[in-house]
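Enquirer: sequence unknown, structure follows:
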């Protein structure tokens, strides 16, 4: 019988969740299950080090998957030949959305028992961090910080509320954005993100959505070796509101103050700016480079399905 190590974030309060119990019951019907309820990075590293060949299953959202992948990278144990299972139990579950994973806990457990491995790209940065879905700087990161205050009470509604609060006060940052060595911008003769233009948001994505379904990078693919880079200069009050409205349906990519570029390496420099990587917040970032590592890991997806990975 296959051995599974099911990682539950004790700090997120999911250990007593009825949905988690449902998933564990379904998993135990077909596998030998060990549960690791971890509360910090040290406990997570210890649990992964002692898994003794068990397949890792993450219960949680993008932040939980991010933490597990980061820990596997740091211990040299991330292997695309050893797929990770995901039981979506986060607030947004945006990576699961891109992969077409079921939200129902019993159905998600069935994917882990019968699904196939899907190789995925991993975005890594020059500070030792990883990105499994999306990293964004600027107003999106400010929105994420604001949403933290409302998540426990409001769930996914916290994300648009946080965006509204952040959008009232954010006027942009003069960031320079380079994609594969070229400055990002709005096309020939238009604006460029060369450090002289105020930028509202920069996003580097392999997943399609953030914040529980907002299609920030609607054409992104998590397995093509490229990141979708979205840059917005919608810094005026009216432009900010219009950008936020268009983002809800993915129409923001059609705006003149938005550029979408695809590439393997992205560098952002400028004044101190907030950053959000898979829901993990960081303040006062002045320079960061990300590069795409193709097929660096894999996730179990429904057998016989596209897993939401086609354009």
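Expert: Right, received. Where do you want to start? Predicted, not measured: the structure shown is a model, and the values here were computed from it.
Enquirer: from now on I want contacts and neighbour counts done on CA atoms only, so please keep to that.
Expert: Fine.
Enquirer: what ranges does the stretch 101-250 of the chain have for its strands?
Expert: Under the criterion DSSP state E, counting those that start in this stretch, strands of the stretch 101-250 of the chain are mapped to 116-125, 130-131, 134-138, 176-179, 182-183, 201-205, 227-232.
Enquirer: below is structure B, check it against A:
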């Protein structure tokens, strides 16, 4: 790393609340190896302002998948996702760091912080939708099968515990099929007369890799630059964020649209 490398370390407030010790360790490692300005935003708005005012400093996010997605979304909306690569030190619950792991970010705090200092920037693809949203790793349409219930109140938790003790927990409710029209580069893959259990999309190698799951039929695989989904109100999940309902959404692949600092020995993501 250059002696003149300057970092803007943005500590997501969720990371500070859930694991202050890991935040402290990450800051110590980064400050020992570079000139680092530490920013402690209290919420998403301050997070956005800090990133917008980064100047020539290389942005480093201490946080989970949502914090990473927020940062990439902001850089994309600034039309400047490639000016400086992002770096991430993943801090949070394991299920909130699945995107970071899939992208190749080291899971340990010290290893990830050292990667910020000694790693290399790798260009990664984005899926960008027609509302300005981005997908870093995986898109699921519809999201009904993935939606988590709203956080229960204490009373709901108590009642749930009593029901669990009284009888076995019920089996999970299966997602219902949906009627959606799916087009890949203008080619119709599925129409509303076909029940669709799900659609999974990943941006890989400059294209979108699609897997459609028609009800009662083998999955359909395809690649495209543009994906269009229309139909009755549906929700979709972009990495960790659930959006909708919408009646139409279009996603386009942007090859190499952003940079992420990863270990030097890491293979292509």
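Expert: Yes, it's here. Treat the numbers as computed from the prediction; the structure is a model and nothing was measured.
Enquirer: quick TM-score on the pair, please.
Expert: After superposition, the two chains reach a TM-score (TM-score structural alignment, normalised by the length of the second structure) of 0.83; 248 aligned residues with a C-alpha RMSD of 2.4 Å.
Enquirer: returning to that earlier point: columns mean neighbour count and distance to residue 74 of the first structure on top of the strands of the stretch 101-250 of the first structure, output as a markdown table?
Expert: Shown next, in a markdown table, are the strands of the stretch 101-250 of the first structure (neighbours: other C-alpha atoms under 10 Å; distance: least, C-alpha to C-alpha, whole Å):
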| stretch | mean neighbour count | distance to residue 74 of the first structure |
| --- | --- | --- |
| strand 116-125 | 22 | 12 |
| strand 130-131 | 27 | 10 |
| strand 134-138 | 26 | 19 |
| strand 176-179 | 22 | 26 |
| strand 182-183 | 14 | 31 |
| strand 201-205 | 28 | 22 |
| strand 227-232 | 27 | 22 |
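Enquirer: distance to residue 166 of the first structure added to those strands, as TSV?
Expert: Below are the strands of the stretch 101-250 of the first structure laid out as TSV (distance: least, C-alpha to C-alpha, whole Å):
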stretch	distance to residue 166 of the first structure
strand 116-125	26
strand 130-131	23
strand 134-138	10
strand 176-179	22
strand 182-183	26
strand 201-205	12
strand 227-232	15
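Enquirer: so which of those strands gets nearest residue 279 of the first structure?
Expert: Of all those, the one in closest proximity to residue 279 of the first structure, counting by C-alpha to C-alpha, is strand 134-138 (8.3 Å).
Enquirer: distance of residue 294 of the first structure relative to residue 226 of the first structure?
Expert: Distance, residue 294 of the first structure to residue 226 of the first structure, by C-alpha to C-alpha, to the nearest Å: 8 Å.
Enquirer: more neighbours: which of those two?
Expert: Set residue 294 of the first structure next to residue 226 and count neighbours by other C-alpha atoms under 10 Å: residue 226 wins out with 24 against 17.
Enquirer: just checking, that one touches residue 264?
Expert: Yes. The pair residue 226 of the first structure and residue 264 qualifies as a contact (C-alpha atoms under 8 Å) at a distance of 5.1 Å.
Enquirer: pull up the overlap in contacts between the two.
Expert: residue 292 (C-alpha atoms under 8 Å, 6 or more residues apart in numbering).
Enquirer: what segments of the second structure are helices?
Expert: 13-18, 20-33, 44-52, 65-77, 98-103, 109-118, 154-166 (DSSP state H).
Enquirer: what about the ones you listed, which gets the closest to residue 189 of the second structure?
Expert: Counting by C-alpha to C-alpha, residue 189 of the second structure lies closest to helix 98-103 out of the helices of the second structure; the figure is 27.5 Å.
Enquirer: what span of the first structure lines up against that closest one?
Expert: On the first structure, the counterpart of helix 98-103 of the second structure by TM-score structural alignment is residues 94-99.
Enquirer: re the thing from before, right, and the strands of the stretch 101-250 of the first structure - which one's nearest residue 97 of the first structure?
Expert: Comparing these by C-alpha to C-alpha, strand 134-138 comes nearest, at 12.7 Å.
Enquirer: how distant is that closest one from the center of its chain?
Expert: Centroid separation for strand 134-138 of the first structure versus its chain: 9 Å, with C-alpha atoms, centre = their mean, to the nearest Å.
Enquirer: and it, what does it pack onto?
Expert: In terms of contacts (3 or more C-alpha pairs under 8 Å, 6 or more residues apart in numbering; DSSP states H and E), strand 134-138 of the first structure is packed against strand 201-205, strand 265-277.
Enquirer: so can I have TSV of those strands showing distance to residue 60 of the first structure?
Expert: Below are these laid out as TSV (distance: least, C-alpha to C-alpha, whole Å):
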stretch	distance to residue 60 of the first structure
strand 201-205	20
strand 265-277	16
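Enquirer: quick one: average offset of whichever strand in the second structure runs longest versus the first structure, please.
Expert: The single longest strand within the second structure, with elements called by DSSP state E, is strand 241-262. Superposed on the first structure, strand 241-262 of the second structure shows a mean distance to its aligned partners of 0.9 Å (mean C-alpha distance after the TM-score superposition for the first structure).
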